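Q: quick one, fold the following:
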Amino acid sequence: MLKKLTHIFNTLQMEVTDMKITKIEYAATGAFSKTITDYLCRSEKLRPFYNHFPSLDAFEAQIKEKSFSLEQRQALHKALQRQYSSIAEVNPKVKQNINLLLEPNTFTITTGHQLNIFTGPLYFVYKIITAINSCKQLKEKYPDYNFVPVYWMATEDHDFAEINHFNLFGKKHTWETEQSGAVGRFATEGLEQVLEELPEAYPVFEEAYRKSNNLADATRAITHALLGEYGLVSVDGDDAELKRALIPVIEKELTENLSNKLVEEANAQLETLEYKPQVFSREINLFYLKDGLRERIVQEDGRYKVLNTDISFSQEEVLQLAKEHPEQFSPNVILRPLFEELILPNLAYIGGGAEVAYWFQLKKVFEAYQVAFPVLMLRNSALYINRGNANRMHKLGLQPEELFQDYQDLKKYMSSQLHEKDIDLEAQRQTVAKVFAEVEKLAENIDPTLVKTVGAEAQKAHNALQMLEKKISKARDSKHEQTFKQLENLKDKLFPNGSLQERYDNLLTYKTNNPNFIAALVEAFDPFDLKFTILEEE
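A: Take a look at the predicted model:
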């Protein structure tokens, strides 16, 4: 079975610094949903749910479809200037990209993620590098245009439990705080305790968490320090001026429940095609947002109420609030993508498998607001095998693409490869018996009383050979068990908790031992080849 699976791997190997790079199909990893593998195969069933497939050639049409005025560019530029005032010394490449956003031939390639402390799982960085490399390739393809990589900071998210921890060298570190509401507004108090728990000092994070006013500023500082040299621009949507673009959407959401109707239509179509919707829509896909508070807005008894509070509004009052203070409204997962596209000259959104899948639910919403639906790009995914694990892998006689198999299947495969003939000393027993038979004849001729003694010694020799046979067999089996234990340990290291490494391990786990880790990823990732990347230290 394994040989058949290995045969379907489409591998491409090349030298990248001291890395060997192997590319395999996403389907071959067994770690991605049918929705995503169908999308990458351009299944016709999914065609109604997206605009252009993510190829370099598709961006010519996407550029023509994207409408973004000078007024919108000026509002974005002004907001970014204000937001980046928290950075003491902005990288010249970042400054240049922020200024380029004023030009009509400049577009963005965006990814987004929560404000995970210490960047959270590895894929946080993988997303951003995918955006950076997409911009580089697009610039080569379309030299008359500029392309800016953007990290959309999910500052308004309030699910603190999802961002308050990370795993470093197998140990979980957690930030404890009693703060509530939008996490981007959280003061960084308490993070100094996490810093003190770490096995060594990490200056980028020390600086950000000890000197920033809030988590949004700290996260911007971290992404700027780690990836500013590539021109990355981080955008915070929790901004009163940027929220003005959302006013018409807020009004329709409150009075017509427009997005919910359209998403439910898309969900029904997806379910008919046996695709499971990733996110669920509400009648009103908005939260009420204030310091320490982000709660859903619901309509009850003719009034608009904020759940878990005593706050409520008449329709006239809530619409007036939307006009005067749109920053007090926060889009949920259904409307946030639309908000992004309203305030950015964006061409593509880069997300993980679940993200790309939920964007399929949103195309009708974009059409209703006459906003160009971006190209949906799956972020690069990777397995990083350091030199020690690479050596263990090769000693086991395995190739990196074989590691994605289930442990039991891989064990069966290795057992077949390790197969040896059963240990059998029967021939030796017969030889010894023949020798003792000759001795017995000699003894009988000289002194018949010695025959019993010879027979007893013959039986002892027979028993000794049987015991040796068992011991040798047991030693061989023990040797194989050690091999299987080594395989199990290798799988645990490369697939912690049975999942992809990128979904568990933190950036520092690898950057600590390899300062060039980010540069290696930048060199290895190709966003448009639609393959899973294996990086192996040599």
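Q: please make it C-alpha for all contacts and neighbour counts, starting now.
A: Noted.
Q: nearest residue to residue 429 in space, please, no chain neighbours.
A: residue 462 (6.2 Å; CA to CA, 6 or more residues apart in numbering).
Q: which of the helices or strands spans that neighbour?
A: Per DSSP states H and E: residue 462 is located in helix 451-494.
Q: want to put them side by side, so please do this one too:
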Amino acid sequence: MRLEKLRLPLSQKLTHDYVYDYNKVSAFYTYEPYLQESWQIRHQKLRNRTFTHREQLVEGLRSYNLSIGNHANAIENIEKLRHDTTYAVVTGQQAGILTGPLYTIYKALTVLQVAREQAEKLGAEIVPVFWIAGEDHDIDEANHVYVMDGMEPKKLALDFADAKRASVSHLTVDAAQLHGYIDEFFALQLPSEYTVELKGKLYEFAGLSSTLSDFFARTMAWLLGEQGLILVDSASPFMRELEKKGFSRIIRYNEEINQRVLAQGERLLDAGYHMQVETAGDNAQFFLYREGERVGVERLPNGMFQTRDGRERYSAKQLLALLDENPEQFSANVVSRPLMQELIFPTLAYVGGPGEISYWGLYKDYFELLDLDLPILLPRLGFSLLDHTVQKHMNKHGLSLQDIFFSLHDKREEALKSLDTIGIEDRFAAVRGEFEKIYVPLIEEVESIEKGLFTLGQKNLKRILDQVAYYERKVEMSFINKNDVVLRHFDRIAAELFPMDKPQERVYNIFGYLNRFGMDWFEQFIRYPFEITGDHIAAFMD
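A: Next comes the predicted model:
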């Protein structure tokens, strides 16, 4: 595997500046991410904090990870969290079918790499944690993957017709349903020496899983557990117990938290950025579970709280009592989830995607209100995997990585133009120009005979030029058909690296690549000591 780095503009302007020009955004964050001094300062601050619930955390993590069949190395890392000198690097993602888009794997790979790297640099025990956002109810994001079908990505969705606003961790699935989905996925893959093993493993996990989140967790544990990755489902009962302290603060400081988040958002807007998270001043920043669905909660002007459907109303005191008795009824949202993570795990750093890094820019002031500071926020590693076919087409047409990512369309047009030995566009333009040069003076002269002849001549000229244009299109189509192979080379590159005009890592799924390259490749990939920078990595597959 050969690697090349390139600097790509990030999808969020705030995150782009965070990565490449931190001084512009330092007012919105606590630590500069690629400065080792930041890690040392954060490490020291964590050493001065006490996490009295470590035993409870370890027992919950241990029970959960054993239940999903995680590797002994992950269990060993969990045991390390009993000690006050062990810290965590955390990432997270909603549970997706077959692990969802590639970037889910890249997030996990990043925390594994960072934990290893910083353990050595800081001389401390640091464990990698993957937070499964099982509470999320965005089913349309979690229920599908894309598979390349010819030159077009094809969406394969698992049907959850009655899901409504149920959390992913509560979405029940049965083995037959998952088996059918697995069969459909691999039916669109070219059979390889790895296909039978991969399908067998996924069938096994399907038979052991009762929810989509469970299927996701077992698959992730198989892929990454040997590397020591700890998995945690945020919807687990033991997590609700540990989140009591966080929800209590959200309830008691609700108005002040919202004020700080909104004020920070205004400062971001004034600085030329936009708020990644749209939130209102009356948003209570948590949900309540009602009849299996997550229902938003709002704060009323009189200080009371009510569910957004208007059915239930609570005082802060009543909510705190409900929290104490039934914490499983509460669920965090995008604003409160980072607080839960900060209070539960001794978090050295959080690894996120561009959008996540951007929305964390709203939280610094509200963390400070609660006597906390943001962890180090590290953008996940980003990759593009270039297979043999893409590399062959690049070599044939002399394309560099810069050409591929910044001017592929222009290079495609240049390649076509180089094959056009007669100069179709220029020749036809010249013919039209010459004809108009001869014909226009003629119809102007005959106007002296009869005025109507000039108008008739203009119409006649237009018909002739339309016929020339029609013939030109026919010639161009014939030329394109003759050189279809070249166009397909460029289309294949685009389909592989920019499906649906999106980055590869946001569309395709890891199992398509496991089926092509096997588990040996994957194990080498996740163990490779990638340098942690904001640059994108192109991996040329052997």
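Q: the following helix or strand past the helix holding residue 462 of structure 1 aligns to what range in structure 2?
A: The first helix or strand that comes after helix 451-494 of structure 1 along the chain, using DSSP H and E, is helix 507-511. Helix 507-511 of structure 1 corresponds to residues 510-514 in structure 2, going by TM-score structural alignment.
Q: now the helix or strand hosting residue 523 of structure 1 on structure 2. Mean distance?
A: Residue 523 of structure 1 is part of helix 517-524, with elements assigned from DSSP H and E. Here the mean offset of helix 517-524 of structure 1 against structure 2 after fitting is 3.4 Å, by mean CA distance after the TM-score superposition for structure 1.
Q: related to what we said a few turns ago, what do we get in structure 2 for the residue nearest to residue 429 of structure 1?
A: Matched to structure 2 by TM-score structural alignment, residue 462 of structure 1 sits unpaired.
Q: check contacts around residue 462 of structure 1.
A: With contacts defined as CA atoms under 8 Å, 6 or more residues apart in numbering, the neighbours of residue 462 of structure 1 are 429, 432, 433.
Q: element containing the second one, please.
A: Assigned by DSSP H and E, residue 432 of structure 1 belongs to helix 426-446.
Q: equivalent range in structure 2 for that helix?
A: Using TM-score structural alignment, helix 426-446 of structure 1 pairs with nothing in structure 2.
Q: counting contacts, what elements does that helix pack onto?
A: Contacts defined by 3 or more CA pairs under 8 Å, 6 or more residues apart in numbering; DSSP states H and E place helix 426-446 of structure 1 against helix 451-494.
Q: residue 229 of structure 1 touches residue 93, doesn't it?
A: Yes: at 6.4 Å, residue 229 of structure 1 counts as touching residue 93 under the criterion of CA atoms under 8 Å.
Q: residue 234 of structure 1 in helix, strand or coil?
A: strand (DSSP: H, G, I helix; E, B strand; the rest coil).
Q: that one -> structure 2?
A: In structure 2, the residue matched to residue 234 of structure 1 (TM-score structural alignment) is residue 231.
Q: quick one: contacts for that match?
A: 61, 65, 129, 130, 131, 132, 217, 221.
Q: how about those residues in JSON lines, adding secondary structure and neighbour count?
A: What follows is the contacts of residue 231 of structure 2, written out as JSON lines (DSSP: H, G, I helix; E, B strand; the rest coil; neighbours: other CA atoms under 10 Å):
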{"residue": "61", "secondary structure": "helix", "neighbour count": "24"}
{"residue": "65", "secondary structure": "helix", "neighbour count": "25"}
{"residue": "129", "secondary structure": "strand", "neighbour count": "26"}
{"residue": "130", "secondary structure": "strand", "neighbour count": "23"}
{"residue": "131", "secondary structure": "strand", "neighbour count": "19"}
{"residue": "132", "secondary structure": "strand", "neighbour count": "24"}
{"residue": "217", "secondary structure": "helix", "neighbour count": "29"}
{"residue": "221", "secondary structure": "helix", "neighbour count": "22"}
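Q: from these, which is closest to residue 338 of structure 2?
A: Residue 338 of structure 2 lies nearest to residue 131 out of the contacts of residue 231 of structure 2, by CA to CA, at 11.0 Å.
Q: now that closest one: closest residue in space, sequence neighbours ignored.
A: Nearest in space to residue 131 of structure 2, with sequence neighbours left out and distances taken as CA to CA, 6+ apart, is residue 92 at 4.3 Å.
Q: confirm the one you found sits in a helix?
A: No: applying three-state DSSP, one finds residue 92 of structure 2 to be strand, outside a helix.
Q: was I right to think it contacts residue 352?
A: Yes: applying CA under 8 Å as the test, residue 92 of structure 2 and residue 352 come out as touching, 7.5 Å apart.
Q: between the two, which contacts overlap?
A: Shared contacts of residue 92 of structure 2 and residue 352, counting by CA under 8 Å, 6+ apart, come down to residue 107.
Q: in structure 1, which residue is closest to the centre?
A: Closest residue to the average C-alpha location of structure 1: residue 123 at 3.3 Å, with CA atoms, centre = their mean.
Q: ok, that one - contacts?
A: 381, 502, 503.
Q: in a markdown table, list these along with neighbour count and distance to residue 71 of structure 1.
A: Formatted as a markdown table, these follow (neighbours: other CA atoms under 10 Å; distance: CA to CA, whole Å):
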| residue | neighbour count | distance to residue 71 of structure 1 |
| --- | --- | --- |
| 381 | 24 | 37 |
| 502 | 22 | 40 |
| 503 | 16 | 40 |
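Q: who's in contact with residue 266 of structure 1?
A: Shown in contact with residue 266 of structure 1 (CA under 8 Å, 6+ apart): 360, 361, 362, 364.
Q: ok, so of these, who is nearest residue 507 of structure 1?
A: Nearest to residue 507 of structure 1, judged by CA to CA, of those is residue 360 at 29.7 Å.
Q: what's around the equivalent of residue 211 of structure 2 over in structure 1, how many residues?
A: Matched by TM-score structural alignment, residue 211 of structure 2 corresponds to residue 214 in structure 1. Number of residues near residue 214 of structure 1 (other CA atoms under 10 Å) recorded here: 18.
Q: burial of the closest residue to residue 214 of structure 1 other than its chain neighbours, as a residue count?
A: Leaving out its chain neighbours, the residue that sits closest to residue 214 of structure 1 by CA to CA, 6+ apart is residue 187, at 4.3 Å. For residue 187 of structure 1, the neighbour count with other CA under 10 Å is 18.
Q: superpose on structure 1 and give me the mean offset of the match of helix 507-511 of structure 1.
A: Stretch 510-514 of structure 2 sits 0.8 Å off on average (mean CA distance after the TM-score superposition for structure 1).
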